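Asks: structural data only, the sequence is not supplied:
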């Protein structure tokens, strides 16, 4: 559904995106994660042909989007990060206008989703709060049941109820065979909704993997309690173990990969208790950021 080949975008001397190779399949929810300035919005704008690459290319549905962007856009629903609306139009009139531009007369999906999001379509866009404007943007992206949804920070400004309904709509869209590619700063959103996650750092794709695999290979925090104080050096020598701290009879550390050797070593030292914190995407993301900063330093 989506494929990029060495996609690069420069603004003068600034490279916003470099050599991005990415593939997203039908029925997949793909999350794009990264700090501000990492290249997320640039990537999404390139995908929908709002801007053109400096080099490389984007293929949607197997076709070069730059060669036939009109046909590709018919099959895409897009929510921009900097959403602009016609403030004098009611939500209903705005959706009808946008649907008409696509020759899509059926607004059933739009009205159903608006109801799920608790969005009043009779109010003018200029009267809506930030969260309700975002809901209207979400509805217009979904309303023509596109093959591909490209969503830039879709949960921004939404209350927890609306976020839950958005996530459910995204999952339903993918389960029905559609594809969703979205960016987010809400790490829990990635964990709940995305099948795979790509982490962008400094315009480069640092990693792409399934959420479960990222978590399985991430640093996890363990805390051991012993019946007597122990030497931290025992843990420092175990592969994959780092950040060992000792406080009396308690040892805390982080470990990546298999914890078997670590647990066996602890068991031979008078182990009383062990607790483990399951890694989440925030831990994974921060670990990649720390690696990047240490490399730069």
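Replies: Good, I have the coordinates. This one's a predicted model, so the numbers in the text were calculated from it and none came from an experiment. Numbers count the residues shown, from 1 in each chain.
Asks: could you use CA atoms for every contact and neighbour count after this?
Replies: Noted.
Asks: show me what contacts residue 264?
Replies: Not one residue lies near residue 264 by C-alpha atoms under 8 Å, 6 or more residues apart in numbering.
Asks: what about it, is that helix, strand or coil?
Replies: Assigned by DSSP: H, G, I helix; E, B strand; the rest coil, the conformation of residue 264 is helix.
Asks: also the one 5 residues further on?
Replies: In the three-state summary, residue 269 is assigned as coil, counting by three-state DSSP.
Asks: how about the helices in this structure?
Replies: For the chain, helices defined by DSSP state H occupy the ranges 40-47, 69-74, 91-101, 108-116, 130-142, 160-175, 187-193, 211-216, 233-236, 260-267, 281-296.
Asks: make CSV out of these and add distance to residue 6.
Replies: Shown next, in CSV, are the helices of the chain (distance: least, C-alpha to C-alpha, whole Å):
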stretch, distance to residue 6
helix 40-47, 12
helix 69-74, 19
helix 91-101, 33
helix 108-116, 36
helix 130-142, 27
helix 160-175, 26
helix 187-193, 25
helix 211-216, 24
helix 233-236, 41
helix 260-267, 40
helix 281-296, 21
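Asks: take a look at this one as well, against the first:
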């Protein structure tokens, strides 16, 4: 079953760019990455899914129901963490979380205490006295306290220190094992690479690639690094499938997608001092997609 179904979703802001004809599905139980640089349209898509803004055209469904028509009903099963969190400063953390829990008509006290323990959050502090990172933790607990079926995260780790990021990822993986579906929006590719099953790459409001992480990493590219005993002309490596070729003296590096045997026979004709062939990280693949589209 599709937990999220986006069909030709478009949102325009006058002359400013929003999103254009976005279509993708998120399956039950998957962790789905939504990546692109700041300003690519990630938050606009998420706000439209949540019914916070209305689409110009197209539609989106969550749990098979239209996001606008059935918005209030759907939201009871969604946990949302925005990229920036704002609260009433004078409230204590525990009062704010109890207030949030009251919307879901179930007793969330045990769950709040459990999540606060995992995230090392002091429930007795006033919101006003919290650092940016601790306010983010409040947002995380608030988003998960009602055990939602769908968790939507918009740049969720900003403000968290590395230890808390690790705990947060462990928490998300536990929620996913419990059955929650997760939409994870980020511009930090290592996060997506670690957590997600599939990834949608968005650029300037348009979807430019939708792929399994494993396919992006394994099937598409290899990173070659060569040290040659004598300088080699860059022209020697101008083959189909070679990208990001850099030749500096006797050091050659490039991304390659294609027949590995063809490349190895080409390399075999060179006098080598060393060779390294490795999987590129998602960052390199991602930049290639962006450059390719320009």
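Replies: Arrived safely. Keep in mind it's a predicted model, so treat the numbers as computed, not measured.
Asks: now stretch 98-116 of the first structure: which residue numbers in the second structure?
Replies: The aligned range for stretch 98-116 of the first structure in the second structure is 100-118, by TM-score structural alignment.
Asks: typo on my end, stretch 73-84 of the first structure
Replies: Going by TM-score structural alignment, stretch 73-84 of the first structure sits over residues 75-86 in the second structure.
Asks: ok, and what's touching the matching stretch?
Replies: Under the criterion C-alpha under 8 Å, 6+ apart, residues 50, 104, 135-136, 139-140, 142-144, 146-156, 158 lie in contact with stretch 75-86 of the second structure.
Asks: swap in stretch 223-234 of the second structure?
Replies: In contact with stretch 223-234 of the second structure (C-alpha under 8 Å, 6+ apart) are residues 245-247, 249-256, 270-280.
Asks: what's the first-to-last distance across that stretch?
Replies: Distance across stretch 223-234 of the second structure, first residue to last, is 16 Å (C-alpha to C-alpha, to the nearest Å).
Asks: and that stretch, what's buried?
Replies: 223-228, 232 (16 or more other C-alpha atoms under 10 Å).
Asks: which ones among the residues you listed map onto strands?
Replies: Among these, the residues falling in strands (DSSP state E) are 223-228.
Asks: tally of neighbours for residue 208 of the second structure?
Replies: By other C-alpha atoms under 10 Å, 15 other residues sit near residue 208 of the second structure.
Asks: what's the match for it in the first structure?
Replies: Under the alignment defined by TM-score structural alignment, residue 208 of the second structure is paired with residue 206 of the first structure.
Asks: so its match touches residue 285, yeah?
Replies: No - between residue 206 of the first structure and residue 285 there is no contact, the gap being 10.2 Å when judged by C-alpha atoms under 8 Å.
Asks: looking at the first structure, which residue lies furthest from center?
Replies: Largest separation from the mean C-alpha position in the first structure: residue 228, at 44.7 Å (C-alpha atoms, centre = their mean).
Asks: aligned to residue 49 of the second structure, what sits in the first structure?
Replies: The equivalent of residue 49 of the second structure in the first structure is residue 47 (alignment by TM-score structural alignment).
Asks: can you count the residues close to its match?
Replies: Other residues near residue 47 of the first structure come to 29 when the count uses other C-alpha under 10 Å.
Asks: same thing with the one 3 residues further on?
Replies: When neighbours are defined as other C-alpha under 10 Å, residue 50 of the first structure has 12 of them.
Asks: picking that back up, residue 201 of the first structure: which of the helices of the first structure is closest?
Replies: helix 281-296 (7.6 Å; C-alpha to C-alpha).
Asks: thinking again about what came up before, now do the contacts for the match of residue 49 of the second structure.
Replies: Contact analysis of residue 47 of the first structure by C-alpha under 8 Å, 6+ apart lists 58, 60, 65.
Asks: which one (most neighbours) among those?
Replies: Ranked by neighbours (other C-alpha under 10 Å), the contacts of residue 47 of the first structure are led by residue 58, which has 27 neighbours.
Asks: skipping adjacent residues, who's closest to the residue mapped onto that one from the second structure in space?
Replies: Aligned against the second structure by TM-score structural alignment, residue 58 of the first structure finds its counterpart in residue 60. Closest residue to residue 60 of the second structure apart from its sequence neighbours, by C-alpha to C-alpha, 6 or more residues apart in numbering: residue 6 at 4.4 Å.
Asks: just checking, what residue in the first structure corresponds to the one you found?
Replies: Matched by TM-score structural alignment, residue 6 of the second structure corresponds to residue 4 in the first structure.
Asks: list the contacts of its match.
Replies: 20-23, 56-59.
Asks: let's see 10 Å
Replies: Residue 4 of the first structure is in contact with 19-24, 43, 46-47, 56-60, 64, counting by C-alpha atoms under 10 Å, 6 or more residues apart in numbering.
Asks: just residue 158 of the first structure next, same as before
Replies: By C-alpha under 10 Å, 6+ apart, the residues touching residue 158 of the first structure are 117, 130-135, 164, 166.
Asks: at 8 Å what do you get?
Replies: 131-132, 134-135.
Asks: counterpart of it over in the second structure?
Replies: Match for residue 158 of the first structure (TM-score structural alignment): residue 160.
Asks: which residue lines up with residue 145 of the second structure in the first structure?
Replies: Under TM-score structural alignment, residue 145 of the second structure pairs with residue 143 in the first structure.
Asks: roughly how far does its match sit from residue 110 of the first structure?
Replies: Residue 143 of the first structure is 5 Å from residue 110 of the first structure, by C-alpha to C-alpha.
Asks: do residue 162 of the first structure as well
Replies: Distance, residue 162 of the first structure to residue 110 of the first structure, by C-alpha to C-alpha: 15 Å.
Asks: sorry, back to before: any idea which of the helices of the first structure gets closest to residue 122 of the first structure?
Replies: Nearest to residue 122 of the first structure among these is helix 91-101; the distance by C-alpha to C-alpha comes to 6.1 Å.
Asks: now the closest one: buried residues?
Replies: 91-96, 98-99.
Asks: one more: stretch 256-263 of the second structure?
Replies: Residues of stretch 256-263 of the second structure classed as buried by neighbour count (16+ other C-alpha under 10 Å): 256-257, 263.
Asks: what does it contact?
Replies: Contacting residues not belonging to stretch 256-263 of the second structure are listed as 219-224, 240-243 [C-alpha under 8 Å, 6+ apart].
Asks: inside strands: which ones of the residues you listed?
Replies: Going by DSSP E, the strands hold 222-224, 242-243 from those.
Asks: among these, which one sits closest to residue 37 of the second structure?
Replies: Nearest to residue 37 of the second structure among those, counting by C-alpha to C-alpha, is residue 243 at 21.2 Å.
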